[in-house]
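J.: Need coordinates for the following:
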Amino acid sequence: MPDLLIELFSEEIPARMQRRAAADLQKMVTDGLVEAGLTYAHAGAFSTPRRLTLAIEGMLAASPAVTEERKGPKADAPEKAIEGFLRGAGLTRDQLEERDTPKGKILFAQIHKPGRPAADIVAEVLEQTIRTFPWPKSMRWGAGSLKWVRPLQSILCLITTEDGAESVPLDVDGITSGNTTYGHRFLAPEAITVSGFEDYEAKLKRAFVVLNPEDRAETIWNDATNMAFAAGLEVVEDAGLLAEVSGLVEWPVVLMGTIADDFLELPPEVLQTSMKEHQKFFSVRNPKSGRIEKFITVANRTTADDGATILAGNEKVLSARLADAKFFWENDLRVATSAEGMAAWVENLGNVTFHNKLGTQAELIDRMAVLARELAPIVGADPDEAEQAAKLAKADLSSEMVYEFPELQGLMGSYYAKAAGHSDAVAAAAKEHYAPLGPSDDVPTAPLSVAVALAEKIDKLTGFWAIDEKPTGSKDPFALRRAALGVIRILVENKVSLPLCDTLVLGFGPQPSEWLESAARNAIGDAKFDALIEIDGSEVVYDVKTAVVSDLVRFLHDRLKTYLRDQNIRHDIIDACIAMPQNDDLTLLVTRAKALSKTLATDDGENLIQGFKRANNILTAEEAKDGVEYSYGADVKFAETDEERALFKALDEAEKTITPAMDKQDFTTAMTAMAALRAPIDAFFDAVQVNSDNQTVRRNRLNLLSRIRSICTSVADLTKIEG
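T.: Next up, the predicted model:
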């Protein structure tokens, strides 16, 4: 079966676009081929700074012939209707078949579509792909209408069979296809004729082009780590930078340079950030001291002097960059260690808007300080220190270093706080209060950091809920889903038991009442809101925060479901726990959900659900029919069977275990005791008819079912469990 090779050769493609572009090329071409009837065995896409390549193996030589049956009008239909059907089918009247059907004689057409050669289909699909390629940004050049990320220079399109290779004819705005490509821009710029993918890849390598970006990344990393190891150093891992640099070169040449002594005392993160952002350098660290002492750069070519000239130029440019960083660092330290200290930066934040409805950054800091002080005793931190840490946590936003490198916010605050003489805990809170920024990030664990991180996220959630700027659909411009997940992870992973409703009310405290009222109306509706408000003169007695807090807690529960689903806890189990009291204590809620999930994973737990549902269904139906509630009065003296008496005894024993266990929030013990009811409940239903003719016995048995429901739902709302 034929193989297909496509290469689109252009000026340099931005590294950040290459991986997606290769995937888009593969998808667009293969989807087009399959739609046209050309299936294949395997496809692989590759990219370098100057080319996108697609290799397809085991492609059909031609699309298969297809016969399509098309139903037409009735045989006695008007001639114009029949003529229209014939035109659409491309047939004559004598080529139609007349069949008897329940609706009379109907005309049918058998339309035979012959197969097409692969070359014709490939040419059509590739031209369409090139003209509609989804680059994030594209450009025109010359007098043509074609758009590409950078000027497209040549197209290689080759079908290879056992008999040889055939170029697929194609012309896109004057760029004709062929069987040639080009090597490295400087080391081997001549044209290269190829006959298939293996020949293509081998000749490119001889022409100083490594086609596979994974191979380039592996070469860079291996050479860099070996070079650093030989000097007794280690390369700081950075997967994102490695992927980017491998997209900047076709023939990676790794070089290690030296950082001038003047800059070695800069914080390592400053050196790393400056070198990465401005120069795309890897940092090389001394494992003994932790200092960044050298850098790795990746050139795109070999040189006669083994890169000495390249390194000299890079070191010169780097020194200029680091001189700026050193100036920012020293200037910031002077401010932080002055008499006024970091408070001057906080004061400056009074001129920086956080949100036009939520005030300035300084007002945000004030709100955080109040919240952190309230949260401190709950998480084991000192209230005074928590208030101080919250006031300093965002001070570095006014620093020159963070202005230059925003990604260092928080981290630089920790350095400046230490320099200003604050405790290590206060410094750590500045660094950690933004965390976690992603689902895999570590959460803060130090009590002070936990208090400030929670205060920051709760203020954000309550503030934007107060002004009714909630996430909608996929839109979340203020990262409120991330803030909610941060609150959940900090509480749960630190096992902090927190009455969230009360805390959220505190967070809403500083928000303007007119915004809260608007948010409350949106949360519960105008009619319900007006019904809840009691007016005594001009004073509104109803606290509008209640409605908004409830809405925000529902949002947090939705995020909690996502968090727990990733841990393989089913949504119905989460719903069964959310329906219980104290559902605003997320740590308690998660503990309950995990215990219930573990119980339901056992045979006893799974079968207990069936027994519980049977009991609940019977009880609910009989209560509705009788118009009474059977919720008490079950007495063993009215029991008529051994199975009935055994169930009474089992429920008594279970209750003795479950009640104190629930008081201690020991859900595992409570649910184990609940699961043990499986056997006596099954035996009861096998042996006993609940709706006895004896009304006293019937009522007693219904009240016994009520005990089953009461005991089981004291652990979780099992009515929410599916199945």
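
J.: Could you use CA atoms for every contact and neighbour count after this?
T.: Fine.

J.: Quick check: end-to-end length of stretch 707-718?
T.: 14 Å (Cα to Cα, to the nearest Å).

J.: who's in contact with it?
T.: 576-577, 579-580, 592, 596, 609, 612, 615-616, 631-632, 634, 651, 655, 658, 662, 667, 670-671, 674 (Cα atoms under 8 Å, 6 or more residues apart in numbering).

J.: got it, and stretch 176-183?
T.: Residues outside stretch 176-183 that contact it (Cα under 8 Å, 6+ apart): 7, 9, 154-158, 167-171, 188-195, 204, 207-209.

J.: Return the set of buried residues in it.
T.: The neighbour-count check on stretch 176-183 (16 or more other Cα atoms under 10 Å) flags 177-183 as buried.

J.: mind putting those in TSV, secondary structure and distance to Lys528 included?
T.: Formatted as TSV, these follow (DSSP: H, G, I helix; E, B strand; the rest coil; distance: Cα to Cα, whole Å):
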residue	secondary structure	distance to Lys528
Ser177	strand	69
Gly178	strand	72
Asn179	coil	73
Thr180	strand	73
Thr181	strand	71
Tyr182	strand	72
Gly183	coil	72
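
J.: picking up where we left off before, buried among the contacts of stretch 707-718? Make that a PyMOL selection.
T.: Only the buried entries of these go into this PyMOL selection, using 16+ other Cα under 10 Å:
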select buried, resi 576+577+579+580+592+596+609+612+615+616+631+634+651+655+658+662+667+670+671+674
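
J.: Which ones among the contacts of stretch 707-718 lie within strands?
T.: Using DSSP state E, no member of the contacts of stretch 707-718 falls within strands.

J.: The nearest residue to Ile533 once chain neighbours are set aside in helix, strand or coil?
T.: Residue nearest to Ile533 in three dimensions, not counting chain neighbours: Tyr542, with 5.1 Å by Cα to Cα, 6 or more residues apart in numbering. Using DSSP: H, G, I helix; E, B strand; the rest coil, the structure places Tyr542 in coil.

J.: Widest-spaced pair of the buried residues of stretch 176-183?
T.: Spatial extent of those (Cα to Cα) is set by the pair Ser177 and Gly183 at 17.1 Å.

J.: Leu5 belongs to a strand?
T.: Yes. Secondary structure of Leu5 (three-state DSSP): part of a strand.

J.: Tell me how far it lies from Asp31.
T.: Taking Cα to Cα, one finds Leu5 at 16 Å from Asp31.

J.: how about this one, so we can line them up?
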Amino acid sequence: MADLLIELFSEEIPAGMQAKASEDLTRMMGDAFKAAGLSFDNAQAFATPQRLVLSVSGLPISTPDVREERRGPRTDAPEKAIEGFLRGVKVARHECEEREEAKGTFLYAVIEKKGRATSEVIAEALEATIRNFPWPKSQRWGSFSHKWVRPLRNILCVFDGEVVEGQLIDVQVAPYKGAGALPKLDKFQNFRFNNVTFGHRFMAPESFDVSDFSDYKQKLFDHKVILDPARRATLIHDTAQTLASAAGLELVKDQGLINEVAGLVEWPVPMMGSFDPAFLSVPEEVLILTMRKDQKYFVTRDPSTGKLANKFIFTANIEPTDGGRVVTAGNERVLTARLSDAKFFWDQDLKHKLEDNLPALEDIVFHIELGRVSDRVARMRSLAQHLAQFIPGCDAAEADRAAMLAKADLVSGMVFEFPEVQGVMGRYYAKAQGESDAVADAVRDHYAPAGPNDECPSTPVSVAVALAEKIDTLVGFFAIDKRPTGSKDPYALRRAALGIIRLITENGIRLGLAETLLNAAKPLKPYLGLQVSVEEGGDRDEAILNHVTTTIEEHLLPFFADRLKVQQRDLGVRHDLIDAVFAKGDDDLVRVLARVSALSAFLDTDDGANLLAGYKRAANILRIEEKKDGRTFDNAVDGAVLVDAEEKALAEALTSAVAGAETALEGEDFEAAMAALSKLRAPIDAFFDKVTVNADDAALRANRLALLSAIRSAVNTVADFSLIEG
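T.: Got it, this is the predicted structure:
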């Protein structure tokens, strides 16, 4: 057994691509080994900004010998059949064996393949991997036809202590004929496999030879390169934490940024810098965004106040000889320039009120078929006021005010420069001009929840405006036939639907979804001309209303049902129970989930499971007999025709159970409704044990089938049991 070491040395690999590239390199080479019949003990990949590395241990020196037998036609088969077999297995007739079997004498081709040197397999696999590597983006450079994420400079490939004989064979493309010469390829442009690599590009750029992974890893470290990204990330975190603690501050946790920075440096050296405390007057979300997104700096807080401190931590890729004085000063200058821009926008935006931005929304198109952002704001205002009546404690005037201001920060200088803080800045501006907390919070929260793990608004005004924003989005795009298709959802309508479901169910809002959606669609009439065709003399408003109603009933409500199933599935709720409850036409999501919960608990009991079995037996008999007779048996049960004690008892139990279930449903006591239905279990079991449904007497048979229909109707008072699996 032997070990393999591969290093693909290039110019800087984007940090966000490194983890996936490591996985792809391991997978592609592993698949090639398995296809060649090679097993191995372990494979691990690493990435730095300049190199992708794969170490494989426990590879055999050669592939195993293979002996394969293939059975052909009989020896007396037509000549063309024999020739076809011989061509397929690529052997001559005299090389085949003849074997006697029960059905005759058959030809057998014995194919023996000697094992190959593993180094040959490695060379072929590595060249194919490089050529077909699935970078999200790649480039061609110089006159070479192959592509890589950045210019590839060197290929190290060592197996069992020896360089693998191989190379990346390249066909050069025709040189560019325009002005200027092509870039001259430097000494790194060597595509023959070797055992050479290079150290840190600034502190130890010289080349050196390696013999195996252990030797490679140690020599890299000696040349100021830490190979393992996890180790670099740990070093960055621990050093940053130490620097912050030494300054009496706490490091703001940001594992994503730590991992990103670990992909930007090969020899991380965290240092601390500072900025003018005057910048702390800018909202901290902007400060954090500026330092994190643009500069990749870590933020610190003063633990005594909980506010941001004017200290930041950056990560250098060198060990400065002056203790970091010059590097720190350079980073401070860059950050000062960025924070100066942010403070300028903040100060300028505070010179006027949010209302002053509203006219500018008339110049922004929301969607070509749904009007401008100003039109959207008008729809949100109307809808927020309508929703306020269903949300306990929601002031309609405040909901209207918040909806009016919700999009005003989109044309502020700060949001234009930092789009990520939309909504957040709106709250700051609203508070600065004296708006109430409810209005200001609603301006910030109206985008939420943005995902399944995002915090859901709970204050009344915030809930109203957030619902209005998402409902307007869904109804609008469904009305113009821009529904999600397959995996494509360019307008994030699935996310909007899940947000609506969470806002309604987590806040216990009682409203009819269909009526709410229809109300939201009314202001869309001016925009639906392209979607609705009207016959000559027809009523356009009526045609638009029919179009919207049909869209909601046939597309939007089923879409909500699907999203509800997705959300509840993650919480362990069965999708068929949601289908069964939705089939009753109930679109109050709070009530739907209460029904589903009660139904789920009921079906987990013996009474529930047996009642479901009895229901399905009754429904199956009915379906067969109704098809046979070409009629239904939904007529009332005739008490005078009841003969057996069991059918009389069942009829009496049905009357009592239906009355009890309906009374419980009116009071939304779904557990009581299930309890009422559970009393049917014993009478139904006894009926099927003792009574023959398909009696010879036609009147008796019809009455007993009507009794089965009554069972079906009674059980279906709480849910459509035909949709329940099991």
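
J.: Run a quick neighbour tally on the residue nearest to Ile533 of the first structure.
T.: Neighbours of Tyr542 of the first structure under the rule other Cα atoms under 10 Å: 14.

J.: end-to-end on stretch 271-284 of the first structure?
T.: The first and final residues of stretch 271-284 of the first structure sit 10 Å from each other (Cα to Cα).

J.: do the same with stretch 682-702 of the first structure
T.: Its start and end residues considered, stretch 682-702 of the first structure measures 16 Å (Cα to Cα).

J.: likewise stretch 366-382 of the second structure?
T.: 17 Å.

J.: Now it: buried residues?
T.: 369-377, 379-382.

J.: do the same with stretch 566-575 of the first structure
T.: With burial defined by 16+ other Cα under 10 Å, the residues of stretch 566-575 of the first structure counted as buried are 569-575.

J.: Spit out the contact partners of the aligned residue in the second structure for Met580 of the first structure.
T.: In the second structure, Met580 of the first structure lines up with Lys584, judged by TM-score structural alignment. Contacts for Lys584 of the second structure (Cα under 8 Å, 6+ apart) come out as 718-720.

J.: my read: Phe159 of the second structure touches Ser119, true?
T.: Yes. Counting by Cα atoms under 8 Å, Phe159 of the second structure does reach Ser119; the two are 6.9 Å apart.

J.: how close does the residue most central in space within the first structure get to Ser423 of the first structure?
T.: The centroid of the first structure falls nearest to Pro439 when counting by Cα atoms, centre = their mean (7.5 Å). To Ser423 of the first structure, Pro439 of the first structure is 29 Å away according to Cα to Cα.

J.: again with Leu204 of the first structure
T.: When Leu204 of the first structure is compared with Ser423 of the first structure (using Cα to Cα), they lie 59 Å apart.

J.: repeat for Gln567 of the first structure
T.: Using Cα to Cα, Gln567 of the first structure is found at 37 Å from Ser423 of the first structure.

J.: do the same with Pro169 of the first structure
T.: Distance, Pro169 of the first structure to Ser423 of the first structure, using Cα to Cα: 72 Å.

J.: What residues does Tyr632 of the first structure make contact with?
T.: 703, 706-707.

J.: circling back to that earlier point, give the PyMOL command for selecting the buried subset of the contacts of stretch 176-183 of the first structure.
T.: Restricted to buried positions by 16+ other Cα under 10 Å, the PyMOL selection for the contacts of stretch 176-183 of the first structure reads:
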select buried, resi 7+9+154+155+156+157+158+167+168+170+194+195+204+207+208+209
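
J.: Mind checking which of the contacts of stretch 176-183 of the first structure are in strands?
T.: Residues of the contacts of stretch 176-183 of the first structure located in strands (DSSP E): 7, 9, 154-158, 167, 171, 191-193.

J.: Between the residues you listed, which sits nearest His433 of the first structure?
T.: Closest to His433 of the first structure out of these is Phe9 (47.3 Å), distances taken as Cα to Cα.

J.: my read: the closest one touches Leu54, true?
T.: No. Contact criterion Cα under 8 Å: Phe9 of the first structure and Leu54 do not qualify, at 11.8 Å.

J.: in the stretch 401-550 of the first structure, which spans are helices?
T.: 411-419, 424-432, 447-466, 480-493, 500-508, 513-524, 526-532, 545-565 (DSSP state H, counting those that start in this stretch).

J.: can you list the residues that contact the longest one?
T.: Outside of helix 545-565 of the first structure, the residues within contact range by Cα under 8 Å, 6+ apart are 461-462, 465-466, 481, 484-485, 488, 500-501, 504-505, 508, 516-517, 519-520, 523-524, 570-571, 574, 578, 584, 590.

J.: Mind doing that once more with 6 Å?
T.: Helix 545-565 of the first structure has contacts (Cα atoms under 6 Å, 6 or more residues apart in numbering) with 484, 520.

J.: quick one: buried residues of that helix?
T.: Result for helix 545-565 of the first structure [16+ other Cα under 10 Å]: buried residues 545-553, 555-564.

J.: That helix: how far from the chain's middle?
T.: 18 Å (Cα atoms, centre = their mean, to the nearest Å).

J.: now do the shortest one
T.: Distance of helix 526-532 of the first structure from the chain centroid (Cα atoms, centre = their mean) equals 37 Å.

J.: residues in contact with Ala613 of the second structure?
T.: No residues are in contact with Ala613 of the second structure under the rule Cα under 6 Å, 6+ apart.

J.: The first structure: which residue goes with that one?
T.: For Ala613 of the second structure, the residue aligned by TM-score structural alignment is Gln610.

J.: now do Leu308 of the second structure
T.: Checking TM-score structural alignment: Leu308 of the second structure goes with Ile292.

J.: nearest spatial neighbour of its match, skipping sequence neighbours?
T.: Arg285 (4.3 Å).

J.: Does the one you found touch Gly232 like I think?
T.: No. Here Arg285 of the first structure lies out of contact with Gly232, judged by Cα atoms under 6 Å, at a distance of 9.3 Å.

J.: quick one: which of these two has more around it?
T.: Between Arg285 of the first structure and Gly232, Arg285 has the larger neighbour count (other Cα under 10 Å), namely 21 against 12.

J.: residues in contact with that one?
T.: Here Arg285 of the first structure is in contact with 233-234, 291-293 (Cα under 6 Å, 6+ apart).

J.: ok, it to Ala593 of the first structure distance?
T.: Arg285 of the first structure sits 45 Å away from Ala593 of the first structure, going by Cα to Cα.
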